[in-house]
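Chemist: Dropping a prediction and its sequence here:
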Amino acid sequence: MAVAILLLLIAIASVLFHLLSPWWWTPLASNWHYIDDTITLTFWITGAVFSAVVVFMAYCVFRFRHKEGRRADYNPENKKLEGWLTIATAVGVAAMLAPGLVVWHQFVTVPADATEIEVMGQQWMWSYRLPGKDGRLGTSDARKISAENPMGLSPNDPNGQDDIVIQNDDLHLPVGKPVKVLLRSIDVLHDFYVPEFRAKMDMIPGSVTYYWFTPTRAGTFDVLCAELCGSAHAQMRSKVIVEEEKDYHAWLEKQRTFAELSGQPNVAKAAYKTKSE
């Protein structure tokens, strides 16, 4: 009897803790409310299944408790029960997976007007690259990374001469504009994660992964690495500052291009002149 009551209390306490807990997600600051909805649906389904299983266990403990003279009835199989359990399990799994597949399709379908930026992770800092006035990112190669070229940009690619390179500093983005984030790592697995944006993706050495989002709220948001990447993993921090477009462009004008960092300002000017002609 005591075990049955304890099981019921565990189920009730777990549900109440979830509903009344002061710990919840940070306020949403992007278009990905679909991810919140999917996680909430998963909570409801798994919570209902957990409660049902625990209550059923409590019922069995109480209903089939030991009594003097009672003998256990051996029942090796019950096809009707197995059928119902199979159907219920399939429906529950499909209910959790289907919304996730829909959201995943949205997650990897980038809007045509999204601006491409690049995030590079390394132990233990973040570097960013934004397109210059030509609106295009140049090519890069990890073998070209050096102190003067921290993101390994190809010096002979004219599209990269006006790229804005930001090393170990904050990333600025305009509010309300979709962004495609290209992700690279030059050493181990990293994961670029801003909790308020809800979007994240592993950064795999030798590959370029991506996702997209639209910042919907101005503010300053913490960047975390969501993949254990070494002894200073917890200190791998940065910030994303989302601001109005005029403030963003004012900040952008103050940043240095790859050509300026590498001592090739004339190359960048020639590239601009060629494109304008």
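Modeler: Structure's in. What do you need?

Chemist: Please make it C-alpha for all contacts and neighbour counts, starting now.
Modeler: Noted.

Chemist: Just the strands from the stretch 51-200 of the chain, written as ranges.
Modeler: For the stretch 51-200 of the chain, the strands defined by DSSP state E, counting those that start in this stretch cover 115-122, 125-130, 164-167, 171-174, 179-185, 190-193, 200-203.

Chemist: Return the residues in contact with the residue nearest the centre of the chain.
Modeler: Per Cα atoms, centre = their mean, the C-alpha nearest to the average position across the chain is that of Lys200, at 1.7 Å. Contacts for Lys200 (Cα atoms under 8 Å, 6 or more residues apart in numbering) come out as 191-194, 211.

Chemist: make it 6 Å
Modeler: 192-193 (Cα atoms under 6 Å, 6 or more residues apart in numbering).

Chemist: For Ala11, which three-state class applies?
Modeler: Look at Ala11: counting by DSSP: H, G, I helix; E, B strand; the rest coil, its state is helix.

Chemist: Leaving out sequence neighbours, find the closest residue to it.
Modeler: Ser51 (5.6 Å; Cα to Cα, 6 or more residues apart in numbering).

Chemist: what's around the one you found, how many residues?
Modeler: Other residues near Ser51 come to 19 when the count uses other Cα atoms under 10 Å.

Chemist: How much space separates it from Phe43?
Modeler: Noted for Ser51: a distance of 12 Å to Phe43, by Cα to Cα, to the nearest Å.

Chemist: picking up where we left off before, between the strands of the stretch 51-200 of the chain, which one is nearest to Ser262?
Modeler: Across these, Ser262 has its closest neighbour in strand 164-167 (10.8 Å, Cα to Cα).

Chemist: tell me what the closest one is packed against?
Modeler: If you count contacts as 3 or more Cα pairs under 6 Å, 6 or more residues apart in numbering; DSSP states H and E, strand 164-167 packs onto strand 125-130.

Chemist: so what does the strand it packs on touch, helix or strand wise?
Modeler: Against strand 125-130 (3+ Cα pairs under 6 Å, 6+ apart) you get strand 115-122, strand 164-167.

Chemist: Got another one to weigh against that:
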Amino acid sequence: MAIALGILVLVVVTVLFHFLSPWWFTPIAADWEFLDLTVDITFWLTGAVFIALNGFLIWVILKYRHREGLKAHYEPESKKLEWWLTIVTTIGVVALLAPGLWVWGKFVDVPDDAQPVEVVGQQWHWNYRFPGADGQLGQADIALVSPANPFGLKADDPAGQDDIVVNDAVLHLALGQPYKLVLRSRDVLHNFTVPQFRVKMDLVPGTTSYQWLKPTRTGQFDVLCEELCGIGHFAMRGAVVVDPPEDFQAWLDGHPTFAEFSGRAEPDVTAGRALYATCSACHGPGGEGNEMLNAPRLAGQQPEYLMRQLRNFKHGLRGASSDDPFGMQMAPMASTLRDDAAIANVVAYIDSLEVEAPAGTITGDTERGAKLFGTCASCHGKQGQGIWALNAPRLEGINDWYLKRQLQNYRQGIRGSHPQDLYGKQMNLLSGMLRDEQSMNDVVAYINSL
């Protein structure tokens, strides 16, 4: 009796949990209601079978419980029962599979008016590419990937010259426009997922896959990688913004074509020297940094990282929090660089500077720090040299007091809190492994030893 009662409680609690639970799909934002319907059908069918089987089990326990004078009847075979089980099971399997096959048929049948968009995944970042006026995406080759050609496009392919490159983790789409997302990986297996869109697909190295959708409401939605792709998998985030068509077109027009991106003029180091005169007041004439002015060393840092940080300061992604007074000091200084060309020029000049690595000011357990740095090394390199392909800056040779302050800012959410600072959000998550100040001291002391 106790077993039957326990099974009954289990069934009741399970059913109540399903209907009363606040956890369910996020509101859909694409024309894929069929997937929700398929899942609902699966829940109803499996739920009915769950209740029926447990109800039958309760009935069997009660009816055939041990009683004095009763003897069990042994019947090893029953063709009637086997036929009924075969028929009912077949109906159930067909009811489960048929909706999925129907939806899969729609999934692989891309509408003729779907606009192609390339999604490029890498550890741990997303990039995007739109076709130009010819409506075709140019050819790409992973072997051609470099800081000057992050998509690896073939320069001799005329179809790729007008492709619009979005070297950013935020993708914009137009409301009501069907899209075919062509998926490509630069390194390992990834999976492009926007929960509100319902559709998802793996990115397989060496080939391309695809999914299609039509956005049905405006808003910003998270992009997730739902394939274990390495130590930073959980922090591989991006965003999709669905805009009205006119806003989408304005956003798209603000990005360069591949021809414009690859044909940019080389930075002017001489012009950069003049622009750096303002920076030198704090960061020093040789980019050596000045702790008294809370200005870190700039010489030796990766140019791509410096350019991104100057843009972040300029556009309010960094230095907008009142809890970051030193960042607030940098924001107006970055605004003196009027455009990307000026930023490129001053960064090119900084890249030409050479100074000795600063002396360490923080002590800690370097042996313990080496173990903690094992996670950091996955992005920043074993020697803290930085890896541009992972958007990870150089750590070796950077002022230790500055590194510690940035780790504190990440942990406290002072830095990386802006919704468009996706790399900052990655560091918010990863800096959580340093649970206290001593851990920060240890890892920074180890970086000093590199």
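Modeler: Structure's in. What do you need? Nothing here was measured: the structure is a model prediction, and the numbers come from that model.

Chemist: TM between them?
Modeler: Once superposed, chain against chain, the TM-score is 0.92 (TM-score structural alignment, normalised by the length of the first structure); 265 aligned residues with a Cα RMSD of 1.3 Å.

Chemist: Would you mind finding the match for the residue nearest to the centre of the first structure in the second structure?
Modeler: Using TM-score structural alignment, the equivalent of Lys200 of the first structure in the second structure is Lys200.

Chemist: what's the span of stretch 252-263 of the first structure from first residue to last?
Modeler: In stretch 252-263 of the first structure, first residue to last residue: 19 Å (Cα to Cα).

Chemist: how about the helices in the stretch 51-200 of the first structure?
Modeler: Assigned by DSSP state H, counting those that start in this stretch, the helices in the stretch 51-200 of the first structure fall at 79-108.

Chemist: residues near Ser154 of the first structure, how many?
Modeler: 20.

Chemist: Quick check: closest non-adjacent residue to it.
Modeler: Nearest-residue entry for Ser154 of the first structure: Ser140, 5.1 Å, with adjacent residues in sequence omitted and distances by Cα to Cα, 6+ apart.

Chemist: just Lys133 of the first structure next, same as before
Modeler: The spatial neighbour of Lys133 of the first structure that comes closest, neighbours along the chain excluded (Cα to Cα, 6+ apart), is Asp162 at 6.8 Å.

Chemist: check contacts around the one you found.
Modeler: Listed by Cα under 6 Å, 6+ apart, the contact set of Asp162 of the first structure reads 132, 257-258, 268.

Chemist: and the gap between Ser238 of the first structure and Pro22 of the first structure?
Modeler: Ser238 of the first structure sits 26 Å away from Pro22 of the first structure, taking Cα to Cα as the criterion.

Chemist: brain fart, Leu183 of the first structure
Modeler: Using Cα to Cα, one gets 33 Å for the distance from Leu183 of the first structure to Pro22 of the first structure.

Chemist: Looking at those two now, which is surrounded by more residues?
Modeler: When neighbours are counted by other Cα under 10 Å, Leu183 of the first structure and Pro22 differ, and Leu183 comes out ahead with 25 against 8.

Chemist: Contact partners for that one?
Modeler: 118-120, 203, 208-210.

Chemist: Quick one: buried ones out of those residues?
Modeler: Among those, the ones that count as buried by 16 or more other Cα atoms under 10 Å are 118-120, 203, 208, 210.

Chemist: thought Gly132 of the first structure was touching Asp163?
Modeler: Yes - assessed by Cα atoms under 6 Å, Gly132 of the first structure is found in contact with Asp163 at 4.6 Å.

Chemist: of these two, who's got more company?
Modeler: Legend: neighbour count by other Cα under 10 Å for Gly132 of the first structure and Asp163, higher for Asp163 (27 against 23).

Chemist: Could you find the counterpart of the more buried one in the second structure?
Modeler: Counting by TM-score structural alignment, the partner of Asp163 of the first structure is Asp163.

Chemist: And for Val347 of the second structure, nearest residue in space, chain neighbours not counted?
Modeler: The nearest residue in space to Val347 of the second structure (Cα to Cα, 6+ apart) is Pro303, at 6.0 Å.

Chemist: Roughly how far does that neighbour sit from Met328 of the second structure?
Modeler: Applying Cα to Cα to Pro303 of the second structure and Met328 of the second structure gives a distance of 22 Å.

Chemist: quick one: which of the two has more around it?
Modeler: Using other Cα under 10 Å, the more surrounded residue of Pro303 of the second structure and Met328 is Pro303, with 20 against 17.

Chemist: Now check the more buried one against the first structure: what is it aligned to?
Modeler: Match for Pro303 of the second structure (TM-score structural alignment): no aligned residue.

Chemist: With distance to Gln264 of the first structure as extra columns, can I get the helices and strands packed on strand 125-130 of the first structure in TSV?
Modeler: TSV is the format used below for those (distance: least, Cα to Cα, whole Å):
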stretch	distance to Gln264 of the first structure
strand 115-122	21
strand 164-167	14
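
Chemist: which of the residues in stretch 161-180 of the first structure are buried?
Modeler: Residues 161-167, 170-176, 178-180 are the ones in stretch 161-180 of the first structure that count as buried (16+ other Cα under 10 Å).

Chemist: next one: stretch 194-208 of the first structure
Modeler: 194-205, 208.

Chemist: Could you do stretch 61-68 of the first structure as well?
Modeler: For stretch 61-68 of the first structure, the neighbour count (16+ other Cα under 10 Å) marks Val61 as buried.
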